[in-house]
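Student: no sequence for this one, just the structure:
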């Protein structure tokens, strides 16, 4: 089975720095919705390290079998079967008090990023936390030459792909009732940006 599992080397490199952030911000959380679980490697690592969390993997339908291979091998009690989630389609009816997503915003089209935040009000509890890992631009500028090169590579793959401006993401998060509470420098010119839902904003 192991030879058939999908594998992303970047997950092995970034999983422990991300886990340090999750240990702080998800310490009092219970149900995590992961948007775009990819291979499933992150889910297995984080759910294994934080057994108090029920970690719900999601992705487009074509990625679910690979995720299931990782979950089957790990046999963790807190990782239910992955479910299909395309941000433009139907979302789970359960409400989650935590949402995590890694390396997704620059792959989605901008209207899909907007739809993601639009759906969060119905998918989360009133005090939910959202953590997004990946590269961001600030004040319209790249934070490194490597991010500039990565952005060129993304746009060569698809015109809808690009590194997102932090301020633009904050604006749609704010409109959805999520306030930025932390912005953490990560290895390889990435960030972990943390928002918390403000119940008084609905």
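Tutor: Yes, it's here. Model, not experiment: these values are computed from the prediction.

Student: drop to CA atoms for contacts and neighbour counts, all remaining ones
Tutor: Fine.

Student: so how far is the lengthiest strand in the chain off the chain centroid?
Tutor: The longest strand of the chain (DSSP state E) is strand 124-134. Centroid separation for strand 124-134 versus its chain: 9 Å, with CA atoms, centre = their mean, to the nearest Å.

Student: now stretch 125-136
Tutor: Counting by CA atoms, centre = their mean, stretch 125-136 comes out at 7 Å from the chain centroid.

Student: just stretch 33-51 next, same as before
Tutor: Distance of stretch 33-51 from the chain centroid (CA atoms, centre = their mean) equals 10 Å.

Student: And the helices in the chain?
Tutor: Taking DSSP state H, the helices of the chain run over residues 9-25, 41-49, 64-74, 110-123, 145-157, 166-175.

Student: The nearest residue to residue 80 once chain neighbours are set aside - how many residues pack around it?
Tutor: With sequence-adjacent residues excluded and distances taken as CA to CA, 6 or more residues apart in numbering, residue 80 is closest to residue 56, at 6.1 Å. The tally of other residues near residue 56 (other CA atoms under 10 Å) stands at 22.

Student: and here's the other structure:
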């Protein structure tokens, strides 16, 4: 029932290092597209004073998350919810931060638009929207491996692909977010941090 994503094991600590300063004790964090659940389980174990709400549109992913929750007995992880990022109706109505790891390149652009719109609905002023994944900058890939990855994604689904930060910053401005920080990460990935205005 539990899924194991090797990439999640590799990147969970570097992501946490960037994410941790954004989360105060008592905060509630909504994770979009939690996947296997490895990230949320790790984050919750290190940040016991932060409450995490995992979600995923995929039922098998939610079963994996619940298997991890049951195994760890973590009290600061809420039961996983079905959430379609592209939908205008989310099952969560408020959060202090929204985290989305490795989703927007394996989903249509409508999911990215929905992510920003939904985060704008539920976050307070100053709330953080945190993204992690591979990106292009001014139309340029950061490494040949990312360009090859983009081609493989588009071969699977033409609506997928590595997104350009210019598009993301424009979408952020349209939906009421300011870009706060871009942090280079291992394996040619980046963290993008936005704040709700």
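Tutor: Yep, it's here. Here the structure is a predicted model, which is why all the values come from computation and not from measurement.

Student: With mean neighbour count and distance to residue 129 of structure 1 as new columns, can the helices of structure 1 be given to me in JSON lines?
Tutor: Below are the helices of structure 1 laid out as JSON lines (neighbours: other CA atoms under 10 Å; distance: least, CA to CA, whole Å):
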{"stretch": "helix 9-25", "mean neighbour count": "14", "distance to residue 129 of structure 1": "8"}
{"stretch": "helix 41-49", "mean neighbour count": "20", "distance to residue 129 of structure 1": "16"}
{"stretch": "helix 64-74", "mean neighbour count": "19", "distance to residue 129 of structure 1": "24"}
{"stretch": "helix 110-123", "mean neighbour count": "17", "distance to residue 129 of structure 1": "10"}
{"stretch": "helix 145-157", "mean neighbour count": "14", "distance to residue 129 of structure 1": "27"}
{"stretch": "helix 166-175", "mean neighbour count": "16", "distance to residue 129 of structure 1": "12"}
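
Student: which stretch among those helices comes nearest residue 135 of structure 1?
Tutor: Minimum separation from residue 135 of structure 1 across the helices of structure 1 (CA to CA) falls at helix 145-157, 7.3 Å.

Student: Measure how buried residue 5 of structure 2 is and give me the count.
Tutor: 13.

Student: contacting residues for it?
Tutor: Shown in contact with residue 5 of structure 2 (CA atoms under 8 Å, 6 or more residues apart in numbering): 36, 38.

Student: quick one: what's aligned to it in structure 1?
Tutor: When structure 1 is aligned by TM-score structural alignment, residue 5 of structure 2 is paired with residue 8.

Student: how far away is its match from residue 82 of structure 1?
Tutor: 18 Å (CA to CA, to the nearest Å).

Student: what range in structure 1 matches stretch 36-53 of structure 2?
Tutor: By TM-score structural alignment, stretch 36-53 of structure 2 lines up with residues 39-56 in structure 1.

Student: Run through who's touching that stretch.
Tutor: For stretch 39-56 of structure 1, the external contacting residues (CA under 8 Å, 6+ apart) are 5-8, 11-12, 15, 19, 23, 29-34, 37, 57, 63, 66-68, 70-71, 74, 76, 78-83.

Student: can you check stretch 61-78 of structure 1 too?
Tutor: The contact list for stretch 61-78 of structure 1, computed with CA under 8 Å, 6+ apart, reads 1-2, 4-6, 37-41, 44, 47-48, 51-55, 57-58, 79, 81-85.

Student: what's the spacing between stretch 13-32 of structure 2 and its chain's center?
Tutor: Per CA atoms, centre = their mean, the centroid offset for stretch 13-32 of structure 2 relative to its chain is 11 Å.

Student: what does it contact?
Tutor: 40, 43, 49-56, 83, 85, 95-101, 128, 130, 132, 183, 185-186, 191.

Student: From residue 25 of structure 1, how far out is the closest residue to residue 155 of structure 1 other than its chain neighbours?
Tutor: Among residues not flanking residue 155 of structure 1 along the chain, residue 161 sits closest, at 5.5 Å (CA to CA, 6+ apart). From residue 161 of structure 1 across to residue 25 of structure 1, the span is 29 Å (CA to CA).

Student: Just checking the distance from the match of stretch 36-53 of structure 2 to the centre of its chain.
Tutor: The chain centre lies 13 Å from the centre of stretch 39-56 of structure 1; the measure is CA atoms, centre = their mean.

Student: now stretch 167-182 of structure 2
Tutor: 15 Å.

Student: swap in stretch 111-123 of structure 1?
Tutor: Distance, centroid of stretch 111-123 of structure 1 to centroid of chain: 13 Å (CA atoms, centre = their mean).

Student: contacting residues around it?
Tutor: So stretch 111-123 of structure 1 is contacted by 87-88, 91-96, 105, 172-173, 176-177, 202 (CA under 8 Å, 6+ apart).

Student: What is the most widely separated pair among those residues?
Tutor: Between all members of those, the farthest pair (by CA to CA) comes out as 105 and 202, at 23.7 Å.

Student: I appreciate the help and will end here.
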